[in-house]
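Participant: predicted model and sequence below, questions to follow.
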Amino acid sequence: MKSELLKKYLVSQSQSVRELMQVIGENARGIALAVDSDGVLITTLTDGDVRRGLLNGLCLKSQIGELVEDKESRIAHPALVVSPDVADDECLRIMEEAGVRQIPVVDEFGHVVDLVSKDLLLDKAALRLNYVAEEPKASSQYEDMEASGVIMAGGFGTRLRPLTDHMPKPMLPINDRPLLEYIVERFERAGIRKLYVSTHYKREVIENHFRDGSGHNVSIDYLHEDDPLGTAGALGLIEKVNRPLVMTNGDILTEIDFRSLLCFHHEHDAMLTVGVRQYDIKVPFGVMNTKGSDVISIDEKPVLDFLVNAGVYVVSPAAYDLIPKNKHYNMTDLIEDILAAEGSVAAFPIVEYWLDIGQMSDYQQAQNDHHE
C-alpha cells in the first residue's frame, strides 16, 4: 500500500473520537490504526471499539487516547500484527485463526508499513491458481441473514407540508431518489431481503413504486394501518415472527451497518436492542455548582451529552410476543413492558452517518449530504 493511501488509516491519540469515525467512514474498511508521533503502532480501532467506549462513558469529543485506554482495560493482549516478510498464505492463516479481516504490517521498529486485507489476499490467491474470480452481485454485499426488516412508513409528515400534501414523507426525493429507496437498499446490502413496510397516509404511492420489491432484490409485504397504530403497533399486523426484526423509522437516512446491529443484539442476548445517538445540549450560560448557599465551582457554558433514541431497533421474537394486536402501541410502551418483565434492553450507539428528517431544514441537509 502506498504511503499516501496508508495515511487514510492512521490516527493520533490527540485526535477526537469524532475524527476517528470520519477516518473509519472514509476509508470504507471499518478500521483505523492509532500510531504515535513516530508512526509506531499503538493499536487498531474499529467502530465496535467506539460503541463500547461510548457505553463506558466516553463521548465523540473525547480524545482517541481515552478510547485506547478503554480498549486496553478490556483487552490485555497487543494488536495482532505481521512483519513485511510474512507470506500471503501465512497472513491468511493468521487472520482466519484470529477471526479478523485485516492485519497491520509493521517493521522491526513497530512502524506501520502496510495494512493487508483478507479479501485482497484471497483475490490474489485465486489469480495465482488461475481461477476466474466470480463477479460480485451488482447490489448485494452479503448473503441472506436470519432476520427480517421492518420500515415504519405510515406517518403524515405534517411538518414537511406542502411537500407531503401529495406523497408520504418516506417518498420525498433525495437527489432524485425516494428516501425509502435508500432505506430498502441498505437492508438489501446487509443481506436482509424479507421486508415489511407499514403504511397509512398515501399508501398507494409507496405500493405503486415498490410493488412486491423484486425490482430492488427484496420481498416486501405491506402492513396497512386503517388507523394509526403508533410507533410499534404495526408490528402486531405481522402474522408470525420466528426470527429477529430489524426495524427503522421511514424518515431516517443513515449508513448504519444492520449486520453489526444484529450481531450486537445477539452478543448481548437482548429482547430488544435500541439504536441510540449522542445528542449534545450547549448551555449558553455559566453553570453554578453549589452546596447550600456556597458556590463550589462554575462550569462556563458546558456541553451536556445524552444518548437518545435514534429510531432503529432489533425486536426479538420474545419481545414481539408482548405487542398487542390491532391496538395503538409505541416503542416506548414496549421498552417499559420489557423492563417491567425484567427483560433485557440493549443500547447500540450509532456512530455512522444518521439524519432524522423531521423538519424542512433536515430535508435540505439530506439533499446537501447526498448531492452527486
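Facilitator: Thanks, I have the structure now.
Participant: make it CA atoms for all contacts and neighbour counts henceforth
Facilitator: Will do.
Participant: for the spatially most central residue of the chain, helix, strand, or coil?
Facilitator: With distances taken as C-alpha atoms, centre = their mean, the residue of the chain nearest its centroid is Ile256 (2.6 Å). Of the three states, Ile256 takes coil according to DSSP: H, G, I helix; E, B strand; the rest coil.
Participant: for Pro228, what are its contacts?
Facilitator: 154, 200, 328 (C-alpha atoms under 8 Å, 6 or more residues apart in numbering).
Participant: run a quick neighbour tally on the first one.
Facilitator: Looking back up the chat, that one is Gly154. Neighbourhood size, Gly154 [other C-alpha atoms under 10 Å]: 28.
Participant: likewise for the last one?
Facilitator: Residues near His328, counting by other C-alpha under 10 Å, number 17.
Participant: can you tell me the closest non-neighbouring residue to it?
Facilitator: Take His328 and drop its neighbours on the chain: the residue closest to it by C-alpha to C-alpha, 6 or more residues apart in numbering is Leu229, 4.1 Å away.
Participant: here comes the other one, which I'd like you to weigh against the first:
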Amino acid sequence: MEKYLIKKNTSLIEALKKITANGEKHVIVISNLGKAIGIISDGDIRRAILKKLKLTLPISKILNKNFLYFKENSFNKRKAIQYLQKSKIFFAPILNSKKIPINFITVNDSAARDLKHFHKNKKTKSEQVVIMAGGLGTRLKPFTNILPKPLIPLGDKTVIEHIIQKFSKFNFNKILITLNYKSKIIRSFFKEVRLKETISFFDEKIPLGTVGCLSKLKNKLRGNFFLTNADSIIDIDMNDFLEFHRKNNNDVTVVAALKKYHVSYGSCLIDRKGNLKSIDEKPRYDLLINTGLYIINSRVLKFIKKNKKTDIDEFLNILLKNKKKVKVFPISDLNWKDTGDWNEFSKLKEI
C-alpha cells in the first residue's frame, strides 16, 4: 500500500511522480497518524499546474476532503464496483474502523469484467495517429547515417514500434506515417514486421518542417487526430488526453512534461545599466517542456500554407494570433522518453 499513500505536506510535483509510478492515477492522502484525510488524482494536479500554482506547494492546498471510501467491515467488492461505475468514480480507498487505509478499489478491477453492464470496447477508434518520421535524426548521428531514427532499437523493439503500441493499447490503431529521410528502409521494415495496426504512409518529396506536410493531408484527416514525433515515447492514458481535448473544445492540445532544472552556479541579476542587483545561488526552475505529442482538430489545418516549410512552434504561434484555442496537458517527466537525443537515449533502459 505504501506506493498509494502520501503525506499531506508532500509537494505537488512529488505527488505527481508518485501517482505516475503507481499507475492508478490517484493517491490516498494521510495524516501524520496514518488516517485517510483525502485523495488526490493526476487531474487535480494538472488543474493546479494550469492555474499556475507553485509545484512546491503541499498537496493539502488542493486536497479533496469530500471523498468516497468503503468500510472494511461491510465491504462487498461486486457492489463497490457497481457503485463506482454508476457514480463515474474511478478510485476509492477501503478504510478500517480507525480510518486507516488497508486497500483500495478501482473501476479497472478485474472483478468488473464479470459485470454484464461493463464492457471494454476493443473496436478501433476513429481518431488517426500521425507519426512524423521524415526527420534526419541529426541528434543521433552517426547512427542515423545508416539507420533512420524511428528504427533505432530500444529493447527488443524499434522506437516507432514502442510509439505505436502506446496508442494501440487504447485502440487507436489507424496509423499514418510521414516519410522523407531513408523512407524505403522504413517501408521495408513494416512489410517485414506486419503489425496488427492499420499502417499507411505519406512521402514528403521535400522536407516541410514538423507540420508543413499536414497541408497535403487535409483530405485524409477529419476531426481530431493525434500528431507525434517519431522519437517521443509518451506513456499516458490516451483516452484521458483525448477527453481533456474534447471537454475543453480545443483546437490544439500540447502534451508538456514537468522538468526540474538545477543551475550549478550562482546567477547574477543585473539592471539595465549592468549593476548587480542580487545573486541567485544555484537556482532551480520548474518548466513545462513540449514533448512532441499533440491532438489537433483538422479545422485549423487551413492555417498551414501548402508547400511551405512550417515547424510546430510557428504553427502554434499563428493559431494564437488568430485566437484559436490551444491548451497544455501537463504530465510527469517520468511519462516521457526522449529517444531523439543520444545523451537521453543512452540513459534509457528497456521499456
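Facilitator: In hand now; what should we look at? As the structure is a computational prediction, the values presented were derived from the model and not from experiment.
Participant: TM-score, when you put one on top of the other?
Facilitator: After superposition, the two chains reach a TM-score (TM-score structural alignment, normalised by the length of structure 2) of 0.87; 346 aligned residues with a C-alpha RMSD of 2.9 Å.
Participant: what residues are up against the alignment partner in structure 2 of the residue nearest to His328 of structure 1?
Facilitator: With TM-score structural alignment as the criterion, Leu229 of structure 1 lines up with Leu208 in structure 2. Counting by C-alpha under 8 Å, 6+ apart, Leu208 of structure 2 touches 307-311.
Participant: what subset of these is buried?
Facilitator: Neighbour counting over those (16 or more other C-alpha atoms under 10 Å) leaves 309-310 as the buried ones.
Participant: can you list the contacts of Leu208 of structure 2 in a markdown table and add secondary structure and distance to Pro101 of structure 2?
Facilitator: Listed next are these as a markdown table, based on DSSP: H, G, I helix; E, B strand; the rest coil; distance: C-alpha to C-alpha, whole Å:
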| residue | secondary structure | distance to Pro101 of structure 2 |
| --- | --- | --- |
| Asn307 | coil | 59 |
| Lys308 | coil | 58 |
| Lys309 | coil | 56 |
| Thr310 | coil | 52 |
| Asp311 | coil | 49 |
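Participant: any chance of the contacts of Leu208 of structure 2 in a markdown table, with distance to Arg284 of structure 2 too?
Facilitator: Shown next, in a markdown table, are the contacts of Leu208 of structure 2 (distance: C-alpha to C-alpha, whole Å):
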| residue | distance to Arg284 of structure 2 |
| --- | --- |
| Asn307 | 42 |
| Lys308 | 39 |
| Lys309 | 36 |
| Thr310 | 33 |
| Asp311 | 30 |
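Participant: out of the contacts of Leu208 of structure 2, flag the one nearest to Val255 of structure 2.
Facilitator: Distance to Val255 of structure 2 across those (C-alpha to C-alpha) is lowest for Asp311, with 16.4 Å.
Participant: from what I can see the closest one touches Cys213, true?
Facilitator: No: at 10.0 Å, Asp311 of structure 2 does not count as touching Cys213 under the criterion of C-alpha atoms under 8 Å.
Participant: which SS state does the match of Leu229 of structure 1 fall under?
Facilitator: coil.
Participant: Val345 of structure 1 -> structure 2?
Facilitator: Under the alignment (TM-score structural alignment), Val345 of structure 1 pairs with Val326 in structure 2.
Participant: what of Thr164 of structure 1?
Facilitator: Correspondence of Thr164 of structure 1 to structure 2, assessed by TM-score structural alignment: Thr144.
Participant: roughly how far does the match of Leu229 of structure 1 sit from Phe303 of structure 2?
Facilitator: 14 Å (C-alpha to C-alpha, to the nearest Å).
Participant: quick one: the longest strand along structure 1 to structure 2 mean distance?
Facilitator: Counting by DSSP state E, the longest strand found in structure 1 is strand 303-315. Taking mean C-alpha distance after the TM-score superposition for structure 1, the mean distance separating strand 303-315 of structure 1 from the aligned residues in structure 2 is 1.6 Å.
Participant: thanks a lot, catch you later.
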